[in-house]
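Asker: Would you be able to build a 3D model of this:
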Amino acid sequence: MLSFFGRILKSNKATEEDIDPMKKFLIAGLGNIGPKYENTRHNIGFKILDELAAKHEAVFITQKLGDVAQFRFKGRTFVLLKPSTYMNLSGKAVNYWLQKEKIAVENLLVVTDDLNLPFGTLRLKTKGSDGGHNGLKDIQNQLNTTKYNRFRFGISAEFSQGQQIDYVLGEWDEEERKKMPERLEKSAELVTSFGTAGVSNTMNSFNGK
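Answerer: This is a model prediction of the structure:
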C-alpha cells in the first residue's frame, strides 16, 4: 500500500519504490497549534518549516497527528511535520510519521527552540539530553533513544526568575523580528544541507553561525 505521499508521487508517474529510503528525511518542527501560539518563541520549529515549505513550494495538509508537507531537493525527499499533539506530546507524532513513511531514525531532524543559546544561534547535534525541553523529552521516550538529530534555534534567556513559561510562550520583540527573516533563511539552508551534505558537513558549516 502506498503512503499518503506515495499516492501523490504516483500521480506524477513516480511511486514510493522510486525513492531510496536513505535519501528520505523527516523534518519535525516543534510547536503548539493555534493562532494563540503562532508567533511565540516556543513555535520557532513551526516557523522554520513554514519557511522551508514556502521556499520549496510545498503545501501543508492536515493528516493524522500533524500538518505534513513534502518536497524534493537535489535527489532527496524531505517530509515536513508540524505535530498537532501540542509540544509535550511531540514524540507520538514523530514516531508515527517515521513508521508511516518508513524513515530511519538517523534521517530524522527535530527542529526546536533553545533557551541556552543567544537569539538566532543555530546548532545541530546528533544526540544529547532533552535539556529540560518537554518536546524533546517526549520524543526521547517515544523513540527510546537520545541518539537522534536535533537542530536547536537560540531564543536566549532574557527573562526574570520564575518567568520562563511566560517568556517562551511570549512573542518576539521588535529587534528579534527585524533579524528573523535572515535567520529563517539560514535555518532553511541548514535543513536542506542536513539532507544533502550530511550531518558532519552541516555542523561545520552552520553551527554557531
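Asker: CA atoms for contacts and neighbours, from now on please.
Answerer: Fine.
Asker: Please, where are all the helices along this structure?
Answerer: Under the criterion DSSP state H, the chain contains helices at 4-11, 44-55, 90-100, 134-143, 164-168, 174-196, 199-206.
Asker: buried residues in the longest one?
Answerer: It stands for helix 174-196. Within helix 174-196, the residues that qualify as buried are 180, 183-184, 186-188, 190-196, counting by 16 or more other C-alpha atoms under 10 Å.
Asker: just to revisit the earlier point, nearest to Leu109, out of the helices of the chain?
Answerer: Leu109 sits nearest to helix 174-196 of all these, at 8.1 Å, using C-alpha to C-alpha.
Asker: what's the angle from the closest one to helix 44-55?
Answerer: Using axes from the mean of the first three to the mean of the last three C-alpha atoms, to 10 degrees, the direction of helix 174-196 lies 70 degrees away from that of helix 44-55.
Asker: For Ser193, see how far away the closest residue to Glu185 other than its chain neighbours is.
Answerer: With sequence-adjacent residues excluded and distances taken as C-alpha to C-alpha, 6 or more residues apart in numbering, Glu185 is closest to Glu51, at 7.1 Å. For Glu51, the distance to Ser193 equals 15 Å [C-alpha to C-alpha, to the nearest Å].
Asker: What of Asp114?
Answerer: With C-alpha to C-alpha as the criterion, Asp114 and Ser193 are 21 Å apart.
Asker: what about the closest residue to Pro83 other than its chain neighbours, how many neighbours?
Answerer: Closest residue to Pro83 apart from its sequence neighbours, by C-alpha to C-alpha, 6+ apart: Gly66 at 4.1 Å. Using other C-alpha atoms under 10 Å, Gly66 has 22 other residues around it.
Asker: again with Leu81
Answerer: Neighbour number of Leu81 under other C-alpha under 10 Å is 28.
Asker: And it, how far from Arg177?
Answerer: Distance, Leu81 to Arg177, by C-alpha to C-alpha: 24 Å.
Asker: Then Gln140?
Answerer: To Arg177, Gln140 is 31 Å away according to C-alpha to C-alpha.
Asker: For the comparison step, fold the sequence that follows:
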Amino acid sequence: MKKLKILFFVLLLIELNVPTYAQKGFGVILKAGQKYEDGQYKKALKLLAKAERMDYGFCGNAWEGSERAINLLRTKIYINQENYQLARKCLNSIGLEYKGDNLDSIRIRTYQMEYGKDSLSNMIDLSFNNTKVVCRENDFFVIIPLTNGEKIELKINPIFNFDLIHMDDENEKVAKWIGSFKESENYKLIQERDLHRSSVKPHDDNY
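Answerer: Predicted structure coming up:
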C-alpha cells in the first residue's frame, strides 16, 4: 500500500497550503482512505461523494489535487470490487496526468483481470490494424476494438504527445502511436502471460 500512503502524505502537504475550508475537503478524503484500508468500501465511497461536493476555494491546485485523489481512491475501491469498467471511468475522469503517472498501466491491469491475460494479449495483437485515435471532450484516446466485441481505451497525454495528436493524416497518427506503444513498458505488460484473475492482487503496489 506504499502508493496510497504516499498519496495521503501528498494530501497532508496540500492541506498545509490551502485555506481552512479547503482543508476540510482533504480531511474527508483522508477519512475515506482510512475506510478503504479497513475494507469498508461503501463508507469510503460515501465519504468520497461528500468530498466531491465540498469547496476547495479559488486555488486550482487544490481542486485538481482533490479530483485526482478522489478518483484514484475510487479506482482502487472498484478494482477490489471487481467493477473494472467503473475503475476505468474514474481513471478517465482525472483531468491532468503527470509524466510519471502511467495510469494506462492500471487500465491495462483492469482489462487483464476482466478478460484474462492471455486472451487480452492475443486479442490486442489481432486488433492493432483497427486502432483509432479519437478526441472526446478535449481528451485524447486510443481505441482498440477487440475480437470479442469489446474495446480497449488507453489515454494519450497531449502534453507529451503534442506532435502525434496534431498529425493531419489519421493513418500516420495511428502508425506512429502503434510504433511507440510497441516499444513501451505498457506493451511489455500486455505481453506477460499466465496471470489469471485470482493471482492479481488488487492491493498490489501497482495500484
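Asker: Any idea what the TM-score comes out to?
Answerer: A TM-score of 0.28 describes the superposed chains when it is computed by TM-score structural alignment, normalised by the length of structure 2; 94 aligned residues with a C-alpha RMSD of 5.0 Å.
Asker: CSV for the helices of structure 1, including distance to Phe73 of structure 1?
Answerer: Converted to CSV, the helices of structure 1 look like this (distance: least, C-alpha to C-alpha, whole Å):
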stretch, distance to Phe73 of structure 1
helix 4-11, 14
helix 44-55, 11
helix 90-100, 19
helix 134-143, 26
helix 164-168, 32
helix 174-196, 8
helix 199-206, 16
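Asker: Compare those and give me the one nearest Arg123 of structure 1.
Answerer: Among the helices of structure 1, helix 199-206 comes nearest to Arg123 of structure 1, with 7.2 Å by C-alpha to C-alpha.
Asker: List the buried residues for the closest one?
Answerer: For helix 199-206 of structure 1, the neighbour count (16+ other C-alpha under 10 Å) marks Val199, Thr202, Met203, Phe206 as buried.
Asker: Assign Lys176 of structure 2 to helix, strand or coil.
Answerer: For Lys176 of structure 2, the reduced secondary structure class is helix; criterion used: DSSP: H, G, I helix; E, B strand; the rest coil.
Asker: Quick check, it in contact with Leu164.
Answerer: Yes. Between Lys176 of structure 2 and Leu164 a contact is recorded at 7.2 Å, counting by C-alpha atoms under 8 Å.
Asker: These two: which is more packed in?
Answerer: Comparing Lys176 of structure 2 with Leu164 by neighbour count (other C-alpha under 10 Å), the higher total belongs to Leu164, at 18 against 14.
Asker: Going by contacts, tell me the helices and strands next to the helix or strand containing that one.
Answerer: Using DSSP states H and E, the element containing Leu164 of structure 2 is helix 162-165. For helix 162-165 of structure 2, the packing partners by 3 or more C-alpha pairs under 8 Å, 6 or more residues apart in numbering; DSSP states H and E come out as helix 170-181.
Asker: Pull out the buried residues from the helix it packs on.
Answerer: Buried positions in helix 170-181 of structure 2, judged by neighbour count with 16+ other C-alpha under 10 Å: Lys173, Val174, Ala175, Trp177, Ile178.
Asker: nearest to Ala62 of structure 2, of these?
Answerer: When the buried residues of helix 170-181 of structure 2 are ranked by distance to Ala62 of structure 2 (C-alpha to C-alpha), Trp177 comes first, at 33.0 Å.
Asker: if we can go back for a sec, make TSV from the buried residues of helix 174-196 of structure 1 and add distance to Thr77 of structure 1 to it.
Answerer: Shown next, in TSV, are those (distance: C-alpha to C-alpha, whole Å):
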residue	distance to Thr77 of structure 1
Met180	26
Arg183	23
Leu184	20
Lys186	20
Ser187	18
Ala188	15
Leu190	15
Val191	12
Thr192	10
Ser193	12
Phe194	12
Gly195	8
Thr196	10
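Asker: Need the max-distance pair from those.
Answerer: Spatially, the most separated pair among the buried residues of helix 174-196 of structure 1 is Met180 and Thr196, at 24.3 Å (C-alpha to C-alpha).
Asker: Hmm, Gly91 and Asn141 of structure 1 touching each other?
Answerer: Yes. If you go by C-alpha under 8 Å, Asn141 of structure 1 and Gly91 touch, sitting 7.3 Å apart.
Asker: between those two, who's got more neighbours?
Answerer: Neighbour tally, Asn141 of structure 1 and Gly91, criterion other C-alpha under 10 Å: the higher count belongs to Gly91, 24 against 12.
Asker: Now that one: closest residue in space, sequence neighbours ignored.
Answerer: In space, Gly91 of structure 1 is closest to Ile139, 3.7 Å off (C-alpha to C-alpha, 6+ apart).
Asker: Surely Val142 of structure 2 forms part of a strand?
Answerer: Yes. Under three-state DSSP, Val142 of structure 2 sits within a strand.
Asker: Identify the residue spatially nearest to it, adjacent ones excluded.
Answerer: Val142 of structure 2 sits nearest to Val133 (C-alpha to C-alpha, 6+ apart), 4.6 Å away.
Asker: Verify the contact between the one you found and Ile152 for me.
Answerer: No. Counting by C-alpha under 8 Å, Val133 of structure 2 stays clear of Ile152, with 11.8 Å between them.
Asker: Report the set of residues contacting both of the two.
Answerer: Common neighbours of Val133 of structure 2 and Ile152 (criterion: C-alpha atoms under 8 Å, 6 or more residues apart in numbering): Val142, Ile143.
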